[in-house]
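> This is a predicted model, with the sequence first.
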Amino acid sequence: MLVKMIAALSALVAFALALFWLPQPPTLGPQTTGDPALAAQVRRAAGTDGYQSLSVALIEHGRIRFAGLGAADGTRAADQRTPYELGSIAKVMTGMLLADLAEEGLSPDTPVRDLLPRAGLSATATLVELASHRSGLPRLRTTPQAIAGALLSTYTGGDPYGGAGPEVVLADAAAVRVGERGKVAYSNLGMALLGIALAEHSHTTYADLLRTRVLVPLGMTSTKALTPQDGLPPGHATGRAENGMAVDPWRAHGHAAAGVGVWSTAEDVAKLLHAVITRTAPGTDAANPRWSQNERQRVGYGWFTTQYGTGPSPGTTAGPADSPHTRASTGPPGAAWSS
């Protein structure tokens, strides 16, 4: 009997220790920086569950306000200069690169195979089809290695892209089955391929092309597409999954044009958005909604625009921010600034 009691007690203690050491879901801490009123507004809207930190920029009537909430790395308060992985916001900048290069003579109707003749691409999509998610390419890589990596990352918190470079993207794009062209279907692979093609056309890397064409002109000094040689930006926010498990940053520079391995701050993103609103950014024309996905959503070059009011539909000669009845988005329609 004593042995059974000891065994039961040991099991109970082990269970309690396991609960203690298991990662806990992230919760937004009490730390607050920047505009107190904006921080309070964000906290009421977002709640506290599921977030470790938030860094917010609000552009309203030409004025930019910032607020930071929670701890960027578990201890240090977040603010507008805290670097985060940018995710799919990078896609709008890739679209802007195409629009900017088009002003210098590159035709958006150029087949991507013309810029990457040695890649063996089966896709006959044009640059503009890649930029507007109408290329027929799938959303993600579909090789067995890619699928296995994505599944494994769910349990380990590792990089699901495995640090893939441009050569891997080209091989994936050459191997996938191409679907219906002309129909809007969100594709990270297509946007990554577009970035590689634009860099090849410009005889440089995507990181340098983005820096010289968009970041430097807009003074976005805290934004960078990381190369394999780059360390993470100082003071960066750390990532956690919904269950609280620590997750690795994604370092697949081949997918930078789709948002992998690009870091920025709320301060820099505000510069980008303000320049698009005022139509002073390079390649601002990318934000013009051109093709319809459904009755409410339209897409330009990397930008999705959602009509949510009763006003007129967005035109093709004004950016999405010019209409009070539209919202610009970089991800799937209806999710502003999503990955």
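Sure, I can see it. Numbering: from 1, shown residues only.
> hey, let's count contacts and neighbours off CA atoms from now on
OK.
> what's near enough to touch the residue lying closest to D49 once chain neighbours are set aside?
The spatial neighbour of D49 that comes closest, neighbours along the chain excluded (CA to CA, 6 or more residues apart in numbering), is T27 at 4.8 Å. Residues counted as contacts of T27 (CA atoms under 8 Å, 6 or more residues apart in numbering) are 48-52.
> Strands of the stretch 1-150 of the chain, start to end?
Using DSSP state E, counting those that start in this stretch, the strands assigned to the stretch 1-150 of the chain run over residues 32-34, 53-60, 63-70, 84-85.
> so what does the first one touch, helix or strand wise?
If I follow you right, that is strand 32-34. Identification of packing neighbours for strand 32-34 by 3 or more CA pairs under 8 Å, 6 or more residues apart in numbering; DSSP states H and E yields strand 63-70.
> Comparison target, given below:
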Amino acid sequence: MVRKTNITLCTLIALASLLAPAVGAQGLAKPAFRDITEPPQGKLGEQVAAMIAAINANDPKVAHDFVERYLTPSVATGKALDARAASLMQAFRSSSGVDFYSVRAAVDSGGSPHTVNTVVLKERLHGGWMAAKLVMDPGNAPRIRSIAFDHARPPASTSTAAMTEVQMLERVNASLDRECANDKFSGALLIARADQVLLKRACGEASMRYHVKNDVDTKFNLGSMNKMFTAVAIAQLVEQGRVSYDDPVSKYVDKSWLPKRITDRITVHHLLTHTSGLGSYFNDKFENSSRELFREVNDFKPLLQGDDPSFPPGQRFQYSNSGMLLLGVVIEKASGKKYFDYVREHIFKPAGMKDTDSYAMDEPVENLAMGYTSESREKVHWKENTFMHVIKGGPAGGGFSTVGDLHRFAQALQVGNLVNPESRARLWTNQSDRGYGYGFKIGAYPNGLDVGHNGGFPGISGDLTIFVDQGYVVAVLSNRDHEALVMSGRLRAWITQIPAAD
């Protein structure tokens, strides 16, 4: 799920060509960047130096001063000011401080008029790599429009010596020991090779209010990771002949959702690949409405009113929660079942995912983690995300699962228990320059292909990565901002250093 005041999955996808190996149409890795290790000069140099100083100060006043001085005034006020300052504080918590390494060659910003600079930072805690994406406003004295932090692909000039599986697991355990001991990770982690679980650990608190600890079976919110389930459901209905990827959405979505002039031009393919031009229902109407109003797929209908595509369908990639929501409408119309009933019966049940569902937040569900965000002026002041989040997840995200259930989902996909090999190949084929297939992110590295999805929202972060050729599965879930994404990026870097099996 995406929320404008925090690091979002949309931002992470936009970073794909710089932060992970680029992927071509056939899933082959291509050179994606070059690092300029000389500190930048002029205005950009001043901004980068001030950003690093603000991170390393670990002081809310310094963070707020940086945001007010260097960010565009329209996005540096009110809640947005607190959120952007909090992201600097979070960058320190995940790294224990950073040092400048390089400015990485700019990505195509998808038609945006804003200049994009990606700064690669070295983390002091682990010696890992962090990327800060600075989107600049144009003008004679440009300010920063937004900053997003993520794990960065290691610079090409650094040594990435091969490691064994045992060495990888030792490094993961040592990293997790440090993260947990320093309160930099709250969640659960699983690493498996095929059906064999190699590592499964948890730390932190599922409830700070009652000091209930997380365990390996705690249910965490998935954010946008639900999009994988929605895409698999569509693939199943295509196999049954009830849906075609080329069908216009108007075949399933009536004019009470969107005008026919819009839905006639958008296909199921466009919705799956985020190329419909539609935006996100996390808009002002959602922000100013009671969460109680949104429980079923149809309840979200008022939030899509007036959502005209921002470009002709198929023209380019634009991450869209509204598009994925409409796939839920397609599933309900084509199957004759409620979305939640369909995925429960046709995905969760055959995969053995007994602890996965779109649980309502006002239901007393056992061993379910509350989400905590640090959007505050205080150094450490956690706030529950209950009134920020949807009361019940849906086709675009917001359901709950465990790291064990995500492993079972990955296994069920790979052995053919959910879709046939042809459908799976379609789900996992890159459809754009953003490393995205049908509801799955697509990556490549020297030893093979990896697929999966991540999710982010205040108090939520998670990632599932399936290393298709090496056989590994990594599931990381957290009930705090960004922490699972940082951890999973680090694990990906280490796993990809394991040589491919002969």
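Perfect, thanks for sending it. Because the structure is predicted, anything quoted here is derived from the model rather than measured.
> follow-up on the earlier one: winner for burial among the strands of the stretch 1-150 of the first structure?
Of those, the one with the most neighbours on average (mean count of other CA atoms under 10 Å) is strand 84-85, at a mean of 24.
> Next, the mean deviation of that strand compared to the second structure.
Comparison of strand 84-85 of the first structure with the second structure after fitting gives an average deviation of 1.2 Å (mean CA distance after the TM-score superposition for the first structure).
> so that strand matches what in the second structure?
Aligned by TM-score structural alignment, strand 84-85 of the first structure falls on residues 220-221 of the second structure.
> which bit of the second structure covers stretch 196-207 of the first structure?
Under TM-score structural alignment, the match for stretch 196-207 of the first structure is residues 329-340.
> In that stretch, which residues are buried?
Neighbour counts over stretch 329-340 of the second structure (16 or more other CA atoms under 10 Å) mark 329-335, 338-340 as buried.
> any idea which element the aligned residue in the second structure for S323 of the first structure lies in?
The equivalent of S323 of the first structure in the second structure is D469 (alignment by TM-score structural alignment). Counting by DSSP states H and E, no helix or strand carries D469 of the second structure.
> Quick check: nearest residue in space to D469 of the second structure, chain neighbours excluded?
Per CA to CA, 6+ apart, closest to D469 of the second structure is G448, 5.2 Å.
> how close does R81 of the first structure get to A57 of the first structure?
11 Å (CA to CA, to the nearest Å).
> hang on, I meant L130 of the first structure
In terms of CA to CA, L130 of the first structure sits 29 Å off from A57 of the first structure.
> next one: G315 of the first structure
Counting by CA to CA, the gap from G315 of the first structure to A57 of the first structure is 26 Å.
> swap in H253 of the first structure?
In terms of CA to CA, H253 of the first structure sits 27 Å off from A57 of the first structure.
> One more: T284 of the first structure?
Applying CA to CA to T284 of the first structure and A57 of the first structure gives a distance of 20 Å.
> cool, and T326 of the first structure?
T326 of the first structure is 18 Å from A57 of the first structure, where distance means CA to CA.
> again, but for L209 of the first structure
Taking CA to CA, one finds L209 of the first structure at 26 Å from A57 of the first structure.
> now swap in V169 of the first structure and tell me
Note on V169 of the first structure: its distance to A57 of the first structure, by CA to CA, is 33 Å.
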